[in-house]
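K.L.:
only geometry, no sequence info:
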């Protein structure tokens, strides 16, 4: 399927338009609730004070301008279960756009699940003037919790970015659609169709093999780093969730050669160059506070850099840190954290958020000399530079592709 297909462009535009409608509905809902709360609190005969009247005036101005960012807080949504009616259904699921020109179906054959999404093996049928075309696809259902305007804005950015992503080492998004709005739903489903890869995940492969040889690790990293180079340098975004579960295997039927594709773009974040330069030049997180306005946790704790844990999802060096953790895991068969930290991931988040002088961080004990397994110095060096304490000292994806660990030219 070509990325320039007209029907695909129209579908993405329609999805963004639907999200804009959702944003307006949510702002109207918040406005009504705030107005009602204010009126309830001032239902007595007492006149509002000058300060109260001024605050209400500011609120009304915000409503008229179409922005309520100052009056809402984020809700990252902790629920992961599908609605009851959907869980009870074991037949064929179908979603169609308003014109019935695009139809997604699946039979609940699960390919995976996340905190706020489920992925099934399914089909995508597209009707155009040329006829009907059917594609095998991974059907992903994301759940958008209507708790904040900022979250809806984040999804609008995501859908616009998904449309642009096109690289041989990245999973391709064919289609995104939203159902018609019906009332004041608290949770909205976002339906997507992605390139399907039946080779499974790198996580499943690692569990079978326990650890990989350096040749296999090298092949994985070559594909992964090319994907990150494209995201960072060409699209200007950070992936923010590099881990084995999000790397898919593609097996060429003729040659049996395995390629690796990075997937799951739900946490893509545009690189903010001014803020990135500030953090990278100082090597410090100023004020010890969070910098991301929507306060969403971007990533999976064992793979998150301390900058990411502190609310800086716009740094490309977050992905480089994840590459270091991933490389250690693929080579040794284990993550560089204690069993307790892995059982209680919040300990990693908390540890990274403390003053850096406490020496909290991953332990690369299997790289010590007295360990029975021998690792090359090039591999150990690659991991260590990726896990540099200061983001400014970590290499870029482009620089890593030139590292001595990769003894052959990039494919």
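P.N.:
On my side now, so go ahead. Everything numeric here is computed off the predicted structure, so don't read it as measured data.
K.L.:
only C-alpha atoms for contact and neighbour calcs from this point on.
P.N.:
Noted.
K.L.:
Tell me the buried residues in the strand ranked longest in the chain?
P.N.:
Using DSSP state E to define each element, the chain has its longest strand at strand 131-145. Residues 135-145 are the ones in strand 131-145 that count as buried (16 or more other CA atoms under 10 Å).
K.L.:
farthest pair in those residues?
P.N.:
Pairwise distances across the buried residues of strand 131-145 (CA to CA) peak at 29.5 Å, for the pair 135 and 145.
K.L.:
Show the residue spans covered by the helices in the stretch 51-200 of the chain.
P.N.:
Taking DSSP state H, counting those that start in this stretch as the criterion, the stretch 51-200 of the chain carries its helices at 84-88, 149-164.
K.L.:
What is the longest one packed up against?
P.N.:
Packed against helix 149-164, as judged by 3 or more CA pairs under 8 Å, 6 or more residues apart in numbering; DSSP states H and E, are the following elements: helix 6-41, strand 131-145, strand 173-177.
K.L.:
roughly how far is that helix from the heart of the chain?
P.N.:
The chain centre lies 11 Å from the centre of helix 149-164; the measure is CA atoms, centre = their mean, to the nearest Å.
K.L.:
repeat for stretch 371-387
P.N.:
Computed by CA atoms, centre = their mean, the chain-centroid distance of stretch 371-387 equals 28 Å.
K.L.:
returning to that earlier point: can you tell me which of the helices and strands packed on helix 149-164 is nearest to residue 199?
P.N.:
strand 131-145 (12.7 Å).
K.L.:
then this one, side by side with the first:
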């Protein structure tokens, strides 16, 4: 696809190319009317040339533009179906993708993994309530703004492709590692498809490895179809039973056995984080991305202290009259979260 740098699309001056993928090329541009920096995502010709794709892009642009959430990239404008180039205009994010962060800065910690996924699930829950399924959740589609705010991207573009994620030449678009079994098998897709991909990311952030891997994409897809993966606690001993149970439920092969809504997963992550001494807020995420090494060192101490406090509470003799230490321990055990089925 010839570069559009130095040209103008309607009121947008194209300044530079900042990224490209299987669906679109992303440019940094200037809105000459409002004098603001924007990102312009121009569809590749093989996608924009199809009437169905252009019509679907329009529907999704209109729908996603109504979303207002601090962790969802905001859509400003859409080219329209009659323009020579089919494109979306969004806010421009100064920062890096989660993929880049994982490759260069990430130190796997289960609590930190739960914290980040909690924010993404909150954004997904907002979108799902509007009837929008992303279908392409992966680290490449999460931006980390320079101030530490996470931004989930590409709602508008992800849904213009076929559910098999195939191009006209039969090549897979993006990474197959985050695809849900029903996405591979051509079965009906709904919000639980996104939650499977979130489960893959949760596993990856907690352990530093992907749950489904292989020598080639077909081997990866086969393992996903069978839901075969190594238990996360084997990969990383820091992963406890509670988080492992959350991951297991998110990665269930059958959608009916997974979390049924993003809100359900959000609640379990909040309970888990509370138990390890972490507050599930964007501010907490921002603190991490502002100074990650210092944050992780302090996080290790916080988690250790929280777990010690829980252990002491579970073994402390009861003070209530007539209540035995055994019954107190039993009550403490029953108060802990059970493993999601």
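P.N.:
That came in fine, so what should we check first? In this text, all values refer to a predicted model and were calculated from it rather than measured experimentally.
K.L.:
Take the helices of the stretch 51-200 of the first structure and lay them out in TSV including distance to residue 128 of the first structure and mean neighbour count.
P.N.:
As requested, the helices of the stretch 51-200 of the first structure are arranged in TSV below (distance: least, CA to CA, whole Å; neighbours: other CA atoms under 10 Å):
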stretch	distance to residue 128 of the first structure	mean neighbour count
helix 84-88	30	9
helix 149-164	19	18
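K.L.:
Compile the ones you listed into a markdown table and extend it with columns for distance to residue 121 of the first structure.
P.N.:
Listed next are the helices of the stretch 51-200 of the first structure as a markdown table, based on distance: least, CA to CA, whole Å:
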| stretch | distance to residue 121 of the first structure |
| --- | --- |
| helix 84-88 | 16 |
| helix 149-164 | 20 |
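K.L.:
quick one, which of those helices is nearest to residue 31 of the first structure?
P.N.:
helix 149-164 (11.7 Å).
K.L.:
Give me the angle between that closest one and helix 6-41.
P.N.:
Between the axes of helix 149-164 of the first structure and helix 6-41, defined by axes from the mean of the first three to the mean of the last three CA atoms, to 10 degrees, the angle is 180 degrees.
K.L.:
what's the average distance of helix 149-164 of the first structure to the second structure?
P.N.:
Compared with the second structure after fitting, helix 149-164 of the first structure has a mean deviation of 2.7 Å; criterion: mean CA distance after the TM-score superposition for the first structure.
K.L.:
What lies in contact with that helix?
P.N.:
If you take CA atoms under 8 Å, 6 or more residues apart in numbering as the criterion, helix 149-164 of the first structure is touched by 9, 12, 15-16, 19-20, 22-23, 26-27, 68-69, 72, 74-75, 144-146, 173, 176, 235, 265-268, 293-294.
K.L.:
I'd like to know which of those residues are buried.
P.N.:
Buried among the contacts of helix 149-164 of the first structure (16+ other CA under 10 Å): 12, 15-16, 19, 22-23, 26-27, 68, 74-75, 144-146, 173, 176, 235, 265-268, 294.
K.L.:
still on that earlier bit, so which elements touch the longest strand of the first structure?
P.N.:
Using 3+ CA pairs under 8 Å, 6+ apart, strand 131-145 of the first structure sits against strand 102-114, strand 117-128, helix 149-164, strand 187-194.
K.L.:
can you point me to the longest helix in the second structure?
P.N.:
The longest helix of the second structure (DSSP state H) is helix 292-315.
K.L.:
Count the residues that sit near the closest residue to residue 142 of the second structure other than its chain neighbours.
P.N.:
For residue 142 of the second structure, ignoring the flanking residues on the chain, the nearest one in space by CA to CA, 6 or more residues apart in numbering is residue 152 at 4.7 Å. Using other CA atoms under 10 Å, residue 152 of the second structure has 26 other residues around it.
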